[in-house]
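Undergrad: sequence isn't available, so here's the structure alone:
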């Protein structure tokens, strides 16, 4: 059965062993409840009931912002954007930086307080995105791959337009193909860049960087034949790849040592990135200031000086010819 491209579940012993070898091992998310249109999942889809805590720097949170935007759910689901700088205590709230906002629920200083208000003895990581129920004061879900599927189908009543209501990013006839793509994009590309950047031995880095570029080559080949990863229809698979690619040349190439090739060196992937970026509403969810300052100021084990690089200059609005596949 497909994993849906979620973080792998490994035992504590295995994780410790792999980390001891210099590997980056991502922890699994902890909250996995469902919101459904009829409430059968335990939580009923309602306007102004749910709140998203996000970071504009984080590719996982970015997925949820894109789907929320494409489905026209901005008025139905509120958001709080955390500070781009992540201190030792984790994500924090501020209204002193562009697009950042204070916590409207608890007036918390740190995101960790949201977790502890829900589970006082919580022992996991304080990650974004967080889908929070303001009515019952609980965290519904903090797994982005599950959140985007809820936003895709369960809030259709609250979409602004009929086209947004009809938009389905995980259609029945493409589910198996989408799952298949997610199952290699997640470990080798989405998480692959982190496995490169946070590797602490040459062996761990080598083991991550080779399959990263092998699978970028695979994506390049697919996108030389079709507009999107599963054909000529935009799906969640494209969004999940895009949020890594839009960060690749600005932070992953230099900061995470993923410099074998830039995304701009891939003719079809680079066209694909511009195509997705220029899709109505998506550019509004992208913020390179948050992205570059978060990675380069927060990851002091990778960039001890915390100096933010000046470039590169990238024109995501440059013309592309991806629509040729739809003719």
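TA: Now that the structure is in, tell me what you want to look at. The structure presented is a predicted model; accordingly, all values stated were derived computationally and were not measured.

Undergrad: every contact and neighbour count from this point should use C-alpha atoms.
TA: Noted.

Undergrad: which residue ranges of this protein form strands?
TA: Ranges of strands in the chain, per DSSP state E, are 34-36, 42-44, 50-54, 78-81, 130-133, 138-141.

Undergrad: could the ones you listed be laid out in CSV, adding mean neighbour count and distance to residue 188?
TA: What follows is those, written out as CSV (neighbours: other CA atoms under 10 Å; distance: least, CA to CA, whole Å):
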stretch, mean neighbour count, distance to residue 188
strand 34-36, 22, 27
strand 42-44, 15, 33
strand 50-54, 23, 24
strand 78-81, 21, 28
strand 130-133, 24, 24
strand 138-141, 21, 24
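
Undergrad: could you redo these as a markdown table and give each row distance to residue 96?
TA: Output for the strands of the chain, formatted as a markdown table (distance: least, CA to CA, whole Å):
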| stretch | distance to residue 96 |
| --- | --- |
| strand 34-36 | 33 |
| strand 42-44 | 34 |
| strand 50-54 | 16 |
| strand 78-81 | 12 |
| strand 130-133 | 22 |
| strand 138-141 | 26 |
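
Undergrad: ok, which of those strands comes nearest residue 231?
TA: Across the strands of the chain, residue 231 has its closest neighbour in strand 34-36 (28.2 Å, CA to CA).

Undergrad: just checking, what packs against that closest one?
TA: Helices and strands touching strand 34-36, by 3 or more CA pairs under 8 Å, 6 or more residues apart in numbering; DSSP states H and E, are strand 42-44, strand 138-141, helix 144-153.

Undergrad: against that first model, consider the following:
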């Protein structure tokens, strides 16, 4: 999918911490530019990539707060790969060294033995100076990062790890729909998934308003598309739905206010709100959502946007479990 390659190397705007962990790249026009994925090895069923699918060999590092990592955790659970690929969870609050394992006993990942994900990054590339990101798949034996290529990770879980899917697991990337899934997911990436960040991290009014207009035009398009069908590709849950969900579930809690995406809330868009609740209530999805960690991460680490670090008490999230009427 093209989202992993649409990058830039233009100017950098550091936050108050002044470290690589918190830098945000922007263009000369003040537009947010997402950092390129540094580690892009693949783990394949036949091992032709140099790394072969092997149960118990790899560890998925994620944050409950991060939408890009959240995708991988959802797909892992939907496919029943919990006993095949282990899961390590970082704290939603990063310090100057980035994602940390302070939720674990003694502040170390119990499998990798590291305090910070950056240790694995630097063991893999001692000269690495970019931001450390999740999700990351790490080789448990060597402690080295295999990939942080978030769009490819979930596709490979669906296609290369099929031999280990649970009985009845959904086919999230079926061959007959791949071209359409790629097309829809690419539109969603640019305007919605990354669009909220382009609003939140814009450093000029024009860049912000351009991203804002594209975001809500796409949300209106999605509202219309989903009016007559249950999922983005009809009656089948696919990778595209997972990718959209992780932005929708964060929208009212953080993007609406924190990132200034405030034309309206998702709860004020009847079709998208029902669709989001439908996905939330799907076994394997809603239980991966942690609104507390989501809010603490965004409001507590983006010091350039929220210098006080105060985390809002709202919104009320009880509506996520109300009937959605889309079955």
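TA: Structure received. What you are looking at is a predicted structure, and each value in this text was computed from that prediction instead of being measured.

Undergrad: coming back round to it: closest to residue 210 of the first structure out of the strands of the first structure?
TA: Nearest to residue 210 of the first structure, of these and by CA to CA, is strand 50-54 at 30.8 Å.

Undergrad: the closest one packs against which elements?
TA: Other helices and strands packing on strand 50-54 of the first structure, by 3+ CA pairs under 8 Å, 6+ apart, are strand 78-81, strand 130-133.

Undergrad: with distance to residue 234 of the first structure added, can I get those strands in TSV?
TA: As requested, those are arranged in TSV below (distance: least, CA to CA, whole Å):
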stretch	distance to residue 234 of the first structure
strand 78-81	24
strand 130-133	24
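
Undergrad: for residue 102 of the first structure, find the nearest of the ones you listed.
TA: Short answer: strand 78-81, nearest of those by CA to CA, at 7.1 Å.

Undergrad: how close does the closest one sit to the second structure?
TA: Its aligned residues in the second structure lie a mean 0.9 Å from strand 78-81 of the first structure after superposition (mean CA distance after the TM-score superposition for the first structure).

Undergrad: can you give me how far that strand is from the chain middle?
TA: Distance, stretch centre to chain centre, for strand 78-81 of the first structure: 15 Å (CA atoms, centre = their mean, to the nearest Å).

Undergrad: so what secondary structure elements neighbour that strand?
TA: If you count contacts as 3+ CA pairs under 8 Å, 6+ apart, strand 78-81 of the first structure packs onto strand 50-54.

Undergrad: onto which residues of the second structure does the strand it packs on map?
TA: Strand 50-54 of the first structure corresponds to residues 58-62 in the second structure, going by TM-score structural alignment.

Undergrad: wait, which of the helices and strands packed on strand 50-54 of the first structure is closest to residue 163 of the first structure?
TA: The nearest among these, by CA to CA, is strand 78-81 at 21.3 Å.

Undergrad: what range in the second structure matches the closest one?
TA: Aligned by TM-score structural alignment, strand 78-81 of the first structure corresponds to residues 86-89 of the second structure.

Undergrad: residues making contact with that stretch?
TA: Identification of contacts with stretch 86-89 of the second structure by CA atoms under 8 Å, 6 or more residues apart in numbering yields 56, 58-64, 101, 103, 109.

Undergrad: out of the strands of the first structure, which gets nearest to residue 224 of the first structure?
TA: Comparing the strands of the first structure by CA to CA, strand 50-54 comes nearest, at 33.2 Å.

Undergrad: just want the angle from the closest one to helix 144-153.
TA: Between strand 50-54 of the first structure and helix 144-153, the angle comes out at 140 degrees (axes from the mean of the first three to the mean of the last three CA atoms, to 10 degrees).

Undergrad: strand 50-54 of the first structure vs the second structure, average offset?
TA: For strand 50-54 of the first structure, the mean deviation from the second structure after alignment is 0.6 Å (mean CA distance after the TM-score superposition for the first structure).

Undergrad: what's the spacing between that strand and its chain's center?
TA: The answer for strand 50-54 of the first structure is 14 Å, by CA atoms, centre = their mean.

Undergrad: show me what that strand is in contact with.
TA: With CA under 8 Å, 6+ apart as the test, strand 50-54 of the first structure has contacts from 61-62, 76-82, 128-135.

Undergrad: for residue 72 of the first structure, which of the helices and strands packed on strand 34-36 of the first structure is the nearest?
TA: Smallest distance to residue 72 of the first structure across these (CA to CA): 9.9 Å, for helix 144-153.

Undergrad: give me the stretch of the second structure that the closest one matches.
TA: Under TM-score structural alignment, helix 144-153 of the first structure corresponds to residues 150-159 of the second structure.

Undergrad: list the buried ones in the matching stretch?
TA: The neighbour-count check on stretch 150-159 of the second structure (16 or more other CA atoms under 10 Å) flags 150-159 as buried.

Undergrad: so can I have CSV of those residues showing distance to residue 315 of the second structure?
TA: As requested, those are arranged in CSV below (distance: CA to CA, whole Å):
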residue, distance to residue 315 of the second structure
150, 29
151, 29
152, 33
153, 32
154, 30
155, 33
156, 35
157, 33
158, 34
159, 37
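
Undergrad: that older thread, want to throw the helices and strands packed on strand 34-36 of the first structure into TSV with distance to residue 25 of the first structure?
TA: Formatted as TSV, those follow (distance: least, CA to CA, whole Å):
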stretch	distance to residue 25 of the first structure
strand 42-44	31
strand 138-141	21
helix 144-153	18
